[in-house]
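**Student:** Please work out how this folds:
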Amino acid sequence: MTTPTAAGSGYSEAAKAFPLEFGLDTFGDRGADEQGRPLSHAQTIRDVVEQGVLADQVGVDVFSIGEHHTEDFPMPAGDVVLGAIAARTERIRLGSAVTVLSSDDPVRVFQRYSTLHALSGGRAEVVLGRGSSTESFPLFGYDLADYDVLFDEKARLFAQIRNGGPITWEGTTRAALTDQDIVPFTENGPLPTWIGVGGNPQSVLRAAKLDFPLLLAVIGGNPLRFKPFTQLYRGVRADIGRPQLPIGLHTPGHIAATDEEAFEQFIPRMQEMMRRLVPSRGFRVPTIEQFRNEVGSSGALYVGSPETVARKIAANLPQLDATRFNLKFAMPQMPQREIMEAIELYGTKVVPRVRELIAEQEGIGL
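**Tutor:** Predicted coordinates for the structure are as follows:
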């Protein structure tokens, strides 16, 4: 069996050289036992290790952990957890989803993930983000008034560090560097690094100009509303005379044997999670009917049976010129059994079916 590339209908010429890749993202959602009793934070972290090991076994390409600092998402040190997964796996790539660079130090982020890169035999990557969840800012003493300048300066510094060589840099968000080596050096080229973008065109421009692949976080509404962002990214890369880079999607979802089973396992827990976020985020909690619309063909949630989810992925990836799909799986209070079943179905049923569907669309034989 050959792995189809993105060549053909729906994709731009720029995307044709990139392989299709399928990942799983987690925020370390605090689990529950079969009676609905919350697990400890320690058990939740141990369960994430098992999830990563299973993802490797069922053929998922990438397993990523997003930084969070809350009771529902006790995952402040994802790189440490990824190190434990690296020790028990051989193939799967391991990354962040995302690292909140604005409230971290670019030097230390690079050092942590270049160390993971070494330990895993070159399988580490990092996704840098501004932080749609901002709990890390007061925790580490940063002012949200500096939200934009923090990320802009630190992303530019990280780009320099990733390119290698002694670093000379001066800004307003950390101490200056003069002819400074940042170790450990990576083997076989720069540390793979993406920029995660929610809905900000300036972030798209920054990713394009700093030579970072683009990962779009599509968590609500019609995914195709992000098409102008992918077009902007491709256009800027062409305008500045730089080679095109991959575009990916990060989006929530859940897989079970049937559509209704997946909905019942996932949506009530997502609704409750959003209800708890209302005081800090200020949004309205969607109704069950609104969630059903999001699960439908024009919504952002990939919830259903393997066939349903696969068809939705195969329909949207080419339209957004994206060759990576990262499913943000699990929800707080979900038992490990349901999570592991979803991971197995994703790797053994959904991913092969998406490859098959896109191969059919492109007229490529498997």
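**Student:** From here on, just use CA atoms for contacts and neighbour counts.
**Tutor:** Fine.
**Student:** The stretch 251-366 of the chain: helices as residue ranges?
**Tutor:** Taking DSSP state H, counting those that start in this stretch to define them, one finds helices in the stretch 251-366 of the chain at 259-281, 288-295, 306-319, 336-345, 351-362.
**Student:** what's in contact with the longest one?
**Tutor:** The set of residues that contact helix 259-281 without belonging to it, under CA atoms under 8 Å, 6 or more residues apart in numbering, is 253-256, 284-288, 291, 303-305, 308, 330-334, 338.
**Student:** same thing but at 10 Å, please
**Tutor:** 72, 132-135, 252-256, 282-288, 291-292, 295, 301-309, 329-335, 338-339, 342 (CA atoms under 10 Å, 6 or more residues apart in numbering).
**Student:** Proceed likewise with the subsequent sequence, for comparison:
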Amino acid sequence: MKNVEFGLDTFGGVTRDANGDHVPHPQVIRDLVDDAVLAGSVGVDFFGLGEHHRPDFAVSSPEMVLAAIAARTERIRLGSAVTVLSSDDPVRVYERFATLDAVSNGRAEIVAGRGSFIESFPLFGYDLNDYEVLFEEKLELLAALLTEEPVTWQGTTRAGLQDQRVYPTTAAGMKAWVGVGGSPESVVRTARYGFGLFLAIIGGPSERFSAYIDLFKRAQDEFTVPHQPIAVHSPGLVAETDEEARDLVRDGWFEMRKQMGRERGWPAPTPNDFDREIDGGALYVGSPETVARKIASTVETLGVDRFDLKYDQPVQHDAHQQSIGLYGEKVVPMVRDMLAS
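**Tutor:** Purely as a prediction, here's the structure:
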């Protein structure tokens, strides 16, 4: 097998204290910095922070938190998961991440996407009726900016640019991905603009995404662009035993799914749904051995370049820290051994 990378992602979900109360946002953010420092110390390759603008998530400015992490780490790569490009300005996105790249000595990555929620659209004055054109135009502009050459661009969602340079430049360019939930159109768009494909697999068996990976490779060939890396992002938590991991995650998973169901019209989850997602779906919950076997199977089946575990289940912070330690020290070496053999 090729050299696969292993990362951790978090949306900055608000954790609980020992009494079951929500931890205040400032403490959650400080805890996230500690999480990333721990991840770097146990050999994790990448740490990604999501952008949200709602009370159940603490991070609205990933680059600020990532800069704090950069000051306390030396090797781990740092990026968004995702930057909500549709409601941001591509010029400012480039500038902020180029600055992070300088601060971190070349470790910054952009993962651009539409985001899991829509709160940022009214917050920043964007019309949801422009959902498609906003992302299409802004992704096109971001791709041009990442060349670090003078950009001439015209669209309908922001002022045009004429032979415009944007600063700071980076030392060696910057890796950039597009977060995709699984639509063929999004996969083809990602290929057309030369971004890496960052697949969010949050439900069902991972093998059903094989067709999207094949489409991505074929689209790159048709557009005659160099093949870019492919990453997978899925939720989970590692504990000492399968039973401990399931007990830690169960209540929070049901609470989160019920909340999302109320917002999006999903049916209420059942106990079978929880077990099914762990046993054969996209929930990587269990002992180091259980999670390692499942990750190895996903990586081998899909042939991806990186696997990211979204570890921020709604539990206490010490459970996150335990999960990060086990992931870096036990799960990742096991997966590497499994793939090598």
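**Student:** Can you say which of the contacts of helix 259-281 of structure 1 are buried?
**Tutor:** The neighbour-count test (16 or more other CA atoms under 10 Å) marks 72, 134, 252-256, 285, 291, 295, 301-309, 329-335, 338-339, 342 as buried among the contacts of helix 259-281 of structure 1.
**Student:** Which residues are in contact with the residue nearest to the spatial centre of structure 1?
**Tutor:** Nearest to the geometric centre of structure 1 sits A97, at 4.0 Å (CA atoms, centre = their mean). The neighbours of A97 of structure 1, taking CA under 10 Å, 6+ apart as the test, are 24-27, 63-68, 78, 125-129, 194-196, 215, 217, 250, 326, 328.
**Student:** let's see 7 Å
**Tutor:** For A97 of structure 1, the contact set (CA atoms under 7 Å, 6 or more residues apart in numbering) comprises D25, S64, I65, G66, E67, V127.
**Student:** for E34 of structure 1, same thing?
**Tutor:** With the criterion set at CA under 7 Å, 6+ apart, E34 of structure 1 makes contact with P335.
**Student:** any idea how far Q336 of structure 1 is from it?
**Tutor:** From E34 of structure 1 across to Q336 of structure 1, the span is 9 Å (CA to CA, to the nearest Å).
**Student:** same check, this time on E90 of structure 1
**Tutor:** E90 of structure 1 is 23 Å from Q336 of structure 1, by CA to CA.
**Student:** Make CSV out of the helices of the stretch 251-366 of structure 1 and add distance to P184 of structure 1.
**Tutor:** As requested, those are exported to CSV (distance: least, CA to CA, whole Å):
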stretch, distance to P184 of structure 1
helix 259-281, 38
helix 288-295, 44
helix 306-319, 36
helix 336-345, 33
helix 351-362, 35
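**Student:** What residues in structure 2 pair up with stretch 35-45 of structure 1?
**Tutor:** On structure 2, the counterpart of stretch 35-45 of structure 1 by TM-score structural alignment is residues 19-29.
**Student:** Buried residues in that stretch, which are they?
**Tutor:** The neighbour-count check on stretch 19-29 of structure 2 (16+ other CA under 10 Å) flags H22, V23, H25, V28, I29 as buried.
**Student:** again with stretch 33-52 of structure 2
**Tutor:** Using 16+ other CA under 10 Å as the test for burial, stretch 33-52 of structure 2 gives 33, 35-52.
**Student:** Filter the residues you listed down to the ones in helices?
**Tutor:** Among the buried residues of stretch 33-52 of structure 2, DSSP state H puts V33, D35, A36, V37, L38, A39, G40, S41 in helices.
**Student:** Contact partners for the counterpart of R324 of structure 1 in structure 2?
**Tutor:** Aligned counterpart of R324 of structure 1 in structure 2: R306 (TM-score structural alignment). Neighbour list for R306 of structure 2: V4, E5, F6, I230, A231, V232 [criterion: CA under 7 Å, 6+ apart].
**Student:** Quick one: buried ones out of these?
**Tutor:** V4, E5, F6, I230, A231, V232.
**Student:** Kindly name the residues of structure 1 that line up with the host helix or strand of the last one.
**Tutor:** Which is V232 of structure 2. Assigned by DSSP states H and E, V232 of structure 2 falls within strand 230-238. On the basis of TM-score structural alignment, strand 230-238 of structure 2 is assigned to residues 247-255 in structure 1.
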